[in-house]
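Asker: Provided below for reference: sequence and predicted model.
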Amino acid sequence: MRVDCSCGAGAVVSRTERDKQNPNAADLYCSCTKPECGHSFVASLGFKHSLNLPASFPAGVTLDASVQGTRIFCGCGERATIQKTNRLSINVSDIYCHCSGCGHRFVMYRAYAYTLSPSALTTNELAVALIRSIPPSARRELKQQLSLF
């Protein structure tokens, strides 16, 4: 599972803590892979909803999912794979998963929770890193918008 820092670089998940109030959610403790950034933060990951209920779904098994480390598991206990990620904003994504065991398809959410230590990059450096991380078409559109000022 990929988690990104606010500077646009990837982040490494160092540990995972289950949410005590919600067994289908966990906090991922992350650190930016860019040495000059140094940002460390917490991202939340949790079960959102099911997309389908397979006919072969075992009786008595709840429709949910859980997180162990950076792996996602279906309610039946089998490992699920991420099929698609839908970024709703810079800090929030829906993760579409498929269970390899029972065929259950479900959605997890991933959201930025809070910062443990801020980035060492300046505001200008962060802006440049973000601009470099967007596709060229979006960059051209941004350039046109900025030319209006």
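Answerer: Now that the structure is in, tell me what you want to look at.
Asker: going forward, measure contacts between C-alpha atoms and count neighbours the same way
Answerer: Noted.
Asker: List the buried residues in stretch 24-41.
Answerer: For stretch 24-41, burial by neighbour count (16 or more other CA atoms under 10 Å) applies to 24-33, 37-41.
Asker: can you list the residues that contact that stretch?
Answerer: 3-5, 7, 9-19, 42-47, 64-67, 70, 112-121 (CA atoms under 8 Å, 6 or more residues apart in numbering).
Asker: take the one below as the second:
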Amino acid sequence: MDSGLDMSVRTKCNRCNDLATIQDSVEESADFKVLYCTCNNPECGHTFAVHQTFSHTLSPSRLDFDPAMMEKIQRMSRVQQQELFSAISKSRD
């Protein structure tokens, strides 16, 4: 079991729709985690598991860039940066 829980993740009980607390988790892979939850509603008390999966990237991580390339991008104007990332995005479609 994983003790480094990200408590910013919120989930709701599918029985009463109240918030639930993540009690524990198991990281099956870098992109898949099982979260073990307990409903916060004492009248419900439902315990359940939720699957957390990585879906897709919305913007690239700075860690994916070569440091020299990152320095060049940081020297660009905001407009030039937007044009660059727009062109990259279009080239991937």
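Answerer: That came in fine, so what should we check first? None of these values were measured; they are calculated from a predicted model.
Asker: can you give me the strands in the second structure?
Answerer: 11-12, 19-29, 32-39, 47-53 (DSSP state E).
Asker: Read off where the third one ends up in the first structure.
Answerer: This points to strand 32-39 of the second structure. Strand 32-39 of the second structure corresponds to residues 25-32 in the first structure, going by TM-score structural alignment.
Asker: Please tabulate the strands of the second structure in a markdown table, including the columns distance to residue 87 of the second structure.
Answerer: A markdown table is the format used below for those (distance: least, CA to CA, whole Å):
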| stretch | distance to residue 87 of the second structure |
| --- | --- |
| strand 11-12 | 37 |
| strand 19-29 | 32 |
| strand 32-39 | 31 |
| strand 47-53 | 28 |
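Asker: out of the ones you listed, which comes closest to residue 91 of the second structure?
Answerer: Closest of the strands of the second structure to residue 91 of the second structure is strand 47-53, at 26.3 Å (criterion: CA to CA).
Asker: tell me the angle that closest one makes with strand 32-39.
Answerer: Here strand 47-53 of the second structure runs at an angle of 150 degrees relative to strand 32-39 (axes from the mean of the first three to the mean of the last three CA atoms, to 10 degrees).
Asker: Name the residue closest to the centre of the first structure, please.
Answerer: residue 110 (3.9 Å; CA atoms, centre = their mean).
Asker: so who does that one touch?
Answerer: 43, 44, 45, 46, 92, 93, 94, 95.
Asker: ok, now how distant is the last one from residue 68 of the first structure?
Answerer: Shown here: residue 95 of the first structure relative to residue 68 of the first structure, a distance of 16 Å by CA to CA, to the nearest Å.
Asker: before we move on, what about the third one?
Answerer: As defined by CA to CA, residue 45 of the first structure lies at a distance of 11 Å from residue 68 of the first structure.
Asker: one step back: so of the buried residues of stretch 24-41 of the first structure, which two are at opposite extremes in space?
Answerer: 24 and 37 (31.2 Å).
Asker: just checking, what residue in the second structure corresponds to residue 49 of the first structure?
Answerer: Match for residue 49 of the first structure (TM-score structural alignment): residue 56.
Asker: And for its match, the neighbour number?
Answerer: The tally of other residues near residue 56 of the second structure (other CA atoms under 10 Å) stands at 6.
Asker: so where is the helix or strand hosting residue 128 of the first structure in the second structure?
Answerer: Element membership for residue 128 of the first structure (DSSP states H and E) is helix 123-133. Helix 123-133 of the first structure corresponds to no residues in the second structure, going by TM-score structural alignment.
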